[in-house]
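Participant: Sharing a model that was predicted from the sequence below.
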Amino acid sequence: MTDLRPGNPQTKILSVHQRLPTSGARSAHVFRTGDGLHLVVPQLAEDVPGQPADMNGGDADVDALLYRWEGARFVEVDRLRCPSGEDALSFRSGGRTYLAFANLRTGKGPYETDVESLIYREDDGKWVLDEKLPTFGAKQWHHFSIDDREFLALAQGLTMPGLSPRGHGRSVVFERIDGRWKEFQVLGGRWGYNWDHFRVGGHHFLAYADQVTPSVVYRWDGDSFVPYQTFAEKFGRSFLHFSQDGEEWLAFACINGDSTLYRWNGELFEPHQSLGGLGGREFALHRHGDKLFLVRICFIQGKPPVARTDLMSQLYRWDGGRFEVVEEFPTSGGTDASFFEADGTTFLVVANSLTPDVRFRQDSIVYELALDNA
């Protein structure tokens, strides 16, 4: 297993605080409930003894790991059934706290990709299964509201040979109706990865990233989401919107091309700055005093079975209308990151999903950040 400690002895911002023994970690979602700060890590798979390395293989019938921050560290407190978990999302609805998982598949090969994605509800400090939604190769949930309407968007779909969904298998938006999630609008993406909902100029937008169909920003017209601007025809991975210096910005990661920062020109988002080349998968944003920081997490370069997983990811600081790299750090099949504050200190937890030899048992890392040094 590779050593993921920053290799530069002069590192002044990131230092390894804790290692978490994860397997195919696909998300590092930090959230709070009444009993404290929590981290949930859904896992894609575990290695099967005797099976050759395969980033699309392994035993998919694994659990999500739940941690609580205790004594300045994350302590595992529970495990939830979560076969081939690609994403975790906590949200509040009707005065209750929920934890939704996007579940990709079940089995050890062959696999079943028409599966139920699981939504748990917190009940007296315990997580109980609340709802199961039929999904096909689910990748990410995104919860948001428009006026008094509540939505849950699902990025899903796969176009691999031999796979055919029982239903439409397209990325879709659900609406909360009478305490349950009902399908509201099929947006059509066939291999979805990521969402971001935001407002610009009084309008609601929903950004959607897809692997094999266009990555599109949709605009809410009062009744439905309509296509507004296309960003890439293929290979989209994530969007992240933010406001800074009185302007609106949108970061877009494309795994087989440049990650790019776009600026709103009053009508459209126009390219402003490259945020690095191949491999980009996810972003995380953090404000520290009057400083703004962005992390870009890199996943792989190349295609299986020869994909390279040991890449460098970046920590940027906003400076003069642009992001500047202030430090790089190693990731190994990096999939996600979350900033959080605890005990008066800033931390960054990073999900790593693959070893350099494409095995699943790879530590995820909690970094302590000295952002005043940036």
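Facilitator: Structure received.
Participant: can we go C-alpha only for contacts and neighbour counts from here?
Facilitator: Noted.
Participant: any idea which helix or strand carries the residue most central in space within the chain?
Facilitator: Among the residues of the chain, the one closest to the centroid is Asp336, at 5.1 Å (CA atoms, centre = their mean). Asp336 is part of strand 334-342, with elements assigned from DSSP states H and E.
Participant: Could you find the closest non-adjacent residue to Val172?
Facilitator: Val186 (4.3 Å; CA to CA, 6 or more residues apart in numbering).
Participant: Quick check: the one you found touching Gly157?
Facilitator: No: the pair Val186 / Gly157 is not scored as a contact, 11.8 Å apart, by CA atoms under 8 Å.
Participant: More neighbours: these two, which one.
Facilitator: Gly157 (31 against 16; other CA atoms under 10 Å).
Participant: Tell me the spacing between the nearest residue to Gln18 once chain neighbours are set aside and Leu354.
Facilitator: In this structure, Gln18 finds its nearest non-sequential neighbour in Val366, 5.0 Å apart by CA to CA, 6+ apart. Distance from Val366 to Leu354, counting by CA to CA, to the nearest Å: 17 Å.
Participant: more neighbours, the two?
Facilitator: Leu354 (31 against 24).
Participant: Distance of the more buried one relative to Tyr111?
Facilitator: Counting by CA to CA - Leu354 and Tyr111 are separated by 20 Å.
Participant: And for Thr135?
Facilitator: For Thr135, the distance to Tyr111 - CA to CA - is 14 Å.
Participant: Give me the more crowded residue out of those two.
Facilitator: Thr135 (29 against 15).
Participant: Arg170 is in contact with the more buried one, correct?
Facilitator: No: judged on CA under 8 Å, Thr135 makes no contact with Arg170 at a distance of 9.0 Å.
Participant: what is in contact with the two at once?
Facilitator: Gln156 (CA atoms under 8 Å, 6 or more residues apart in numbering).
Participant: for Trp318, what are its contacts?
Facilitator: By CA under 8 Å, 6+ apart, the contact list for Trp318 reads Lys291, Leu292, Phe293, Leu294, Glu324.
Participant: Included below, for side-by-side comparison, is a second structure:
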Amino acid sequence: MLKFLLMILASSLLTQAVPVPATTNCSDYSHKLVDIVSHIGENGEINLERHSNVKFPAKELFPCGLPNEFTIAISYNSTGKKRKDRCLFYLDNPATDSQAALAVCFEPDDNKLRVEYQSQTFQFDAPEEIFDSIKTHKIVITATLNSVTVTIDCATTQTLPLTRTNTSPIGKEGTFHLGGITSPVFVGTIDQLEITPSSDNSYCGEVKPHCDNATEGLLWYNHTSNILYKCEENEWTRIGDVFPTTEDNQCAKKLNYLELSQDLESFIKSSHIKQFVIEGVGSFLALAIYQDDGSTPTNSLLYIKDNGKWVFYQYFETHNAQAIEFLIATPSNTPLLVVANKAGTTSPVYKWDFTSKQFTLHQKISTQKARDVESFEISGVSYLAVANHAKTVSLKLDYNINSVIYKWDGSNFVEYQQIPTKGAIDFEHFKIQQYDLLAVANVFDGLTTRVDSTIYFFDSNTELFRSLQSIPTIGATDWEYFEVNGDHYLVVANTIAYTKQTTAPTQLSGILNPTSNAPVHSTIYKLDTAQVQFKPYQEIETFKASDWETFKVGCNHYLIVSNSGPDDNDKITSVVYQYQGLEQFVPVHSIKLHGAASWELYSDGDEQFLACASNLSGETKVIKLMS
């Protein structure tokens, strides 16, 4: 766990400046460890009775500012008068004199602990003894994406909602005051003050809520020990471990924050991004480039990893590309790169040439405004599902057409099976036990976006895909499959609710470039193994969602959604959700980007990254997951 360490010890040297690292790399918080213990210290404490005006520039503690999520742990004892409002510390805000950038203060007359943050004041109930007892007390304050939580003496926990009006890091400017900024100041000793750049639950160990007759049957999950408890007969009874433990403590890992790793600055709108590895050659990142009108072919881009950074490698011709898929086709073990062209009547299949070390055109397959290509393997043979979106009939678009599954015959893809779809945009293949399943996202039937999307299964007897279940969706653009603790889930990205009252439009402007800013709930479905059906599990409010991506950090499961609206925001927010058991998926992080069309997770050694394609700008971002 990376920490800003402010273990503060008494000394006559308190007026010394806190040393600043010679260089500060804001992309790696491990470079910003602040430790003043070795420079000031006496008997393991700061005695603010003797030193009541301890202050220093905030940038010497936080050269890059505090992240949006952090935890403060304070251990102290107070020898001052309890009937005085005073602060343990105060980070002033240069922009205003009336509100602190960050402060923790006592209000003993009202038995309140006051936290000031994000131009807001939070008042928490506090026991009387924390104000003037000579006993050492501990306060832990956690700020997350949407809440502030206080734990007092590892016994009571309270949470208040936080409304963020500014996501910029605080603490780059101003002055950090120990003991407060105005008289009366805090009088006593502080022997611990740690600020961690994450929502850290490890400071108190097991902090249990109250268990009595009123809370009988209540379940409580201890995040530190990963143990689930139940309130029974006024005592907490352990039910069991939520996650298995491992010798290398991998399950203790979680996503602390996200850091920009690289901006590819392609300056071209992109609809999809794909990372892949060719053994013996290198790691690649393919970017599907599209045009608004799609009138002429446009080169898509291929990057290669070189010394930890993505650098341009090759152009390959596409025509309003919507998706890219890489596969090692079997039989024959041939590296292929397949593109879904929305324009034209064919989509290209590129083959890796080990001599020239380039992708060269190998085959063109028949498509109709293709929006996605999904590869998978059954019994050692490669297949390719192409989502055909629409075809032109008498100068009008017909969305009720067949999408096609192709089979690799060892040298080429040949048509294998047609599947009826309605404005198909995405295919998602997944396996449950020995069964192969294929979900299609249907977005529009020519009249409405309220159409069913279908899950198919591969019938080993007929060797064809057959319908398993139809699910009502609202302009569905993406399916994502994932597992959590042995349970199977599907999440759909819904865009907008739209119904045309007359004839079908000649172009799907209301879906591809929708003007409605109204949110539409996207839905997570969970497999009911008894009925072999996916049942609604959780609804999440999204704005024109275009893509979901799932990933794990340690034993923690996450989802990130690409929101394409509302349009009046200069930067549109993609949100990261974390699975938290009985709380289901809760928002924990947000990323503001100018049009996130697609997310792609990949690993580089022990590090994980998310690459993002932008359909509104050329901002192709690579973001590192910091754990």
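Facilitator: Structure received. Treat the numbers as computed from the prediction; the structure is a model and nothing was measured.
Participant: that older thread, for the following helix or strand past the strand holding Asp336 of structure 1, give me the average deviation versus structure 2.
Facilitator: Counting by DSSP H and E, the element after strand 334-342 of structure 1 in chain order, helix or strand, is strand 345-352. Overlaying structure 2 shows strand 345-352 of structure 1 at a mean distance of 1.0 Å from the equivalent residues (mean CA distance after the TM-score superposition for structure 1).
Participant: Beyond strand 345-352 of structure 1, next helix or strand please.
Facilitator: Following strand 345-352 of structure 1 in sequence, per DSSP H and E, is strand 364-369.
Participant: In structure 2, what stretch matches that following strand?
Facilitator: The alignment of strand 364-369 of structure 1 onto structure 2 (TM-score structural alignment) spans residues 574-579.
Participant: Could you do stretch 37-45 of structure 1 as well?
Facilitator: Going by TM-score structural alignment: stretch 37-45 of structure 1 matches no residues.
Participant: burial count for the closest residue in space to Glu415 of structure 2 that isn't next to it in sequence?
Facilitator: Distances taken as CA to CA, 6+ apart put Tyr406 closest to Glu415 of structure 2, at 4.4 Å, once the chain neighbours are dropped. For Tyr406 of structure 2, the count of nearby residues is 19 (other CA under 10 Å).
Participant: Over to the one 3 residues further on?
Facilitator: By the criterion of other CA under 10 Å, Asp409 of structure 2 has 15 neighbours.
Participant: measure it to Thr334 of structure 2 for me?
Facilitator: Relative to Thr334 of structure 2, Asp409 of structure 2 is positioned 12 Å away (CA to CA).
Participant: again, but for Ala321 of structure 2
Facilitator: For Ala321 of structure 2, the distance to Thr334 of structure 2 - CA to CA - is 22 Å.
Participant: Please identify which of those two sits among more neighbours.
Facilitator: A count of neighbours by other CA under 10 Å puts Ala321 above the other of Ala321 of structure 2 and Thr334, at 30 against 15.
Participant: Structure 1: which residue goes with the more buried one?
Facilitator: Ala321 of structure 2 maps onto Ala138 in structure 1, by TM-score structural alignment.
Participant: How about Asp459 of structure 2?
Facilitator: In structure 1, Asp459 of structure 2 lands on Asn265 (TM-score structural alignment).
Participant: Next, count neighbours for its match.
Facilitator: With other CA under 10 Å as criterion, Asn265 of structure 1 counts 11.
Participant: again, but for Lys234 of structure 1
Facilitator: So Lys234 of structure 1, with other CA under 10 Å, has 18 neighbours.
Participant: what about it, which SS state?
Facilitator: What DSSP: H, G, I helix; E, B strand; the rest coil gives for Lys234 of structure 1 is coil.
Participant: Now do the same contact list for it.
Facilitator: Per CA under 8 Å, 6+ apart, neighbours of Lys234 of structure 1: Asp210, Gln211, Val212, Thr213, Pro214, Ser215.
Participant: out of those residues, who has the most neighbours?
Facilitator: Ser215 (29 neighbours).
Participant: Pretty sure that one sits against Ala209.
Facilitator: Yes: between Ser215 of structure 1 and Ala209 there is a contact at 4.4 Å, judged by CA under 8 Å.
Participant: picking that back up, quick check: the residue nearest to Glu415 of structure 2 is in a helix.
Facilitator: No: using three-state DSSP, the assignment for Tyr406 of structure 2 is strand, not a helix.
Participant: now the helices: where do they sit in structure 2?
Facilitator: For structure 2, helices defined by DSSP state H occupy the ranges 129-132, 509-512.
Participant: Pick the most buried one from those.
Facilitator: Of all the helices of structure 2, helix 129-132 has the most neighbours on average by mean count of other CA atoms under 10 Å, namely a mean of 20.
Participant: residues contacting the match of Asp459 of structure 2?
Facilitator: So Asn265 of structure 1 contacts nothing (CA under 8 Å, 6+ apart).
Participant: With Leu133 of structure 1 instead?
Facilitator: Glu116, Ser117, Leu118.
Participant: Please apply the same query to His142 of structure 1.
Facilitator: Leu89, Leu152, Ala153, Leu154, Trp195, Asp196.
Participant: With neighbour count and distance to Glu341 of structure 1 added, can I get the residues you listed in TSV?
Facilitator: Formatted as TSV, the contacts of His142 of structure 1 follow (neighbours: other CA atoms under 10 Å; distance: CA to CA, whole Å):
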residue	neighbour count	distance to Glu341 of structure 1
Leu89	20	19
Leu152	20	27
Ala153	26	28
Leu154	26	28
Trp195	24	24
Asp196	20	23
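Participant: Cheers, nothing more for now.
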